[in-house]
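Colleague: Here is my input; please provide its structure:
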Amino acid sequence: MRPADPHAWMLTQAIELLQGAHRLHRQFFQLGRSGDVPRWEPPVDMYGDEQMLCLLIALPGVTPERLDVRLEQQVLVVYGERSLAADFGSGTILQLEIPYGRFERRVPLPHADYAVADMLLQNGCLRLTLERES
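Modeller: Below you'll find the predicted structure:
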């Protein structure tokens, strides 16, 4: 529904376009650190409290065998590869919006030492629970 004020409508449209551009930017391949291998970065949601952090990382089509998770000091590193679906058959690809190939995401963590308490890959998302170590 379009707001009555044209300036508010224009601002709403501009914000929606910027958000769309940001999503597209995150989907495109970016140069990796090792050997300039193309990589994409999956989006991450993070929330927590004084004792734990929960992260939800969107990894559509990634199998557990193609996934690696590491804690490197104050950074969570998630990397792996999403293969192009084998069931596309021999037809011509008309549209590819979900990124595939190698990916890597480095997530800086709040200042504390953490350990992985739980990890679940389900419905295209990796859910990680990190507990703060005493």
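
Colleague: okay, CA-based contacts and neighbour counts for the rest of this
Modeller: Will do.

Colleague: My guess is Leu109 contacts Leu71. True?
Modeller: No - contact criterion C-alpha atoms under 8 Å: Leu109 and Leu71 do not qualify, at 9.6 Å.

Colleague: Pretty sure Phe29 sits against Pro38.
Modeller: Yes - counting by C-alpha under 8 Å, Phe29 touches Pro38, with 5.6 Å between them.

Colleague: what about His111, is that helix, strand or coil?
Modeller: coil (DSSP: H, G, I helix; E, B strand; the rest coil).

Colleague: Just give me the neighbour total for it.
Modeller: Each residue near His111 was counted by other C-alpha atoms under 10 Å, and the total is 10.

Colleague: Sequence B follows; please return its structure for comparison with A:
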Amino acid sequence: MNDQIPVTVSERPVQESPLGWLRTEIDRLFDDFGGPARSIFTSGLSTMTPAPALELAEKENEYRLTAELPGLKEDDVEISIADGALTLSGEKHEEDERKDNGFLLRERRYGAFERRVPLPADVNQDAINAEFKHGVLTIVLPKDAQAAERTRKIAITAAS
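Modeller: Below is the predicted model of the structure:
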């Protein structure tokens, strides 16, 4: 009688060598090809279109969220706020046509992205503004001065 029970492993084992790690990452890439994106901040994004890199930095009176969006214009990007989260989405349409020595080369590239970032509780949502310059989007999220006043400590009583 066979006492072994088949086990299904959902994650690959951790590789100790750099080449083992690389092999695992390449296998994961091919396993995920065409599937949904893994990031909790992405939605409706295939693995063929990478989500833009984001950086959130805190300053004394504001937060600054920057997104690298090379090749896009401000008309290609949309920013919205709902349910305490900022959603950054965009779409790129690029077409190139060249004729040379009787040959026609036509290239089309399309891609869409969406990133959803939970906002800190002390952001003044009515004063948010954004600037787009040289492929970098900077969103300024001012802090709400009264946010600290709305915070209160709750007393705990002992149950008898």
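
Colleague: which of Leu109 and Leu71 of the first structure has more neighbours?
Modeller: Leu71 (18 against 15).

Colleague: residue ranges for the strands of the first structure, please.
Modeller: Ranges of strands in the first structure, per DSSP state E, are 30-31, 38-39, 44-48, 52-58, 67-72, 75-82, 101-108, 114-122, 125-132.

Colleague: possible to save these as JSON lines with distance to Ile93 of the first structure?
Modeller: JSON lines is the format used below for the strands of the first structure (distance: least, C-alpha to C-alpha, whole Å):
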{"stretch": "strand 30-31", "distance to Ile93 of the first structure": "22"}
{"stretch": "strand 38-39", "distance to Ile93 of the first structure": "20"}
{"stretch": "strand 44-48", "distance to Ile93 of the first structure": "28"}
{"stretch": "strand 52-58", "distance to Ile93 of the first structure": "23"}
{"stretch": "strand 67-72", "distance to Ile93 of the first structure": "26"}
{"stretch": "strand 75-82", "distance to Ile93 of the first structure": "17"}
{"stretch": "strand 101-108", "distance to Ile93 of the first structure": "16"}
{"stretch": "strand 114-122", "distance to Ile93 of the first structure": "27"}
{"stretch": "strand 125-132", "distance to Ile93 of the first structure": "25"}
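
Colleague: among those strands, which is nearest Ala14 of the first structure?
Modeller: Nearest to Ala14 of the first structure, of all the strands of the first structure, is strand 44-48, at 23.9 Å by C-alpha to C-alpha.

Colleague: which part of the second structure lines up with that closest one?
Modeller: Under TM-score structural alignment, strand 44-48 of the first structure corresponds to residues 54-58 of the second structure.

Colleague: what about stretch 87-106 of the first structure, start to end distance?
Modeller: For stretch 87-106 of the first structure, the first-to-last residue distance is 31 Å (C-alpha to C-alpha, to the nearest Å).

Colleague: Pull out the buried residues from that stretch.
Modeller: Under the neighbour-count criterion of 16 or more other C-alpha atoms under 10 Å, stretch 87-106 of the first structure has Pro99, Tyr100, Arg102, Phe103, Glu104, Arg105, Arg106 buried.

Colleague: Which single one of these is nearest to Thr12 of the first structure?
Modeller: Pro99 (27.7 Å).
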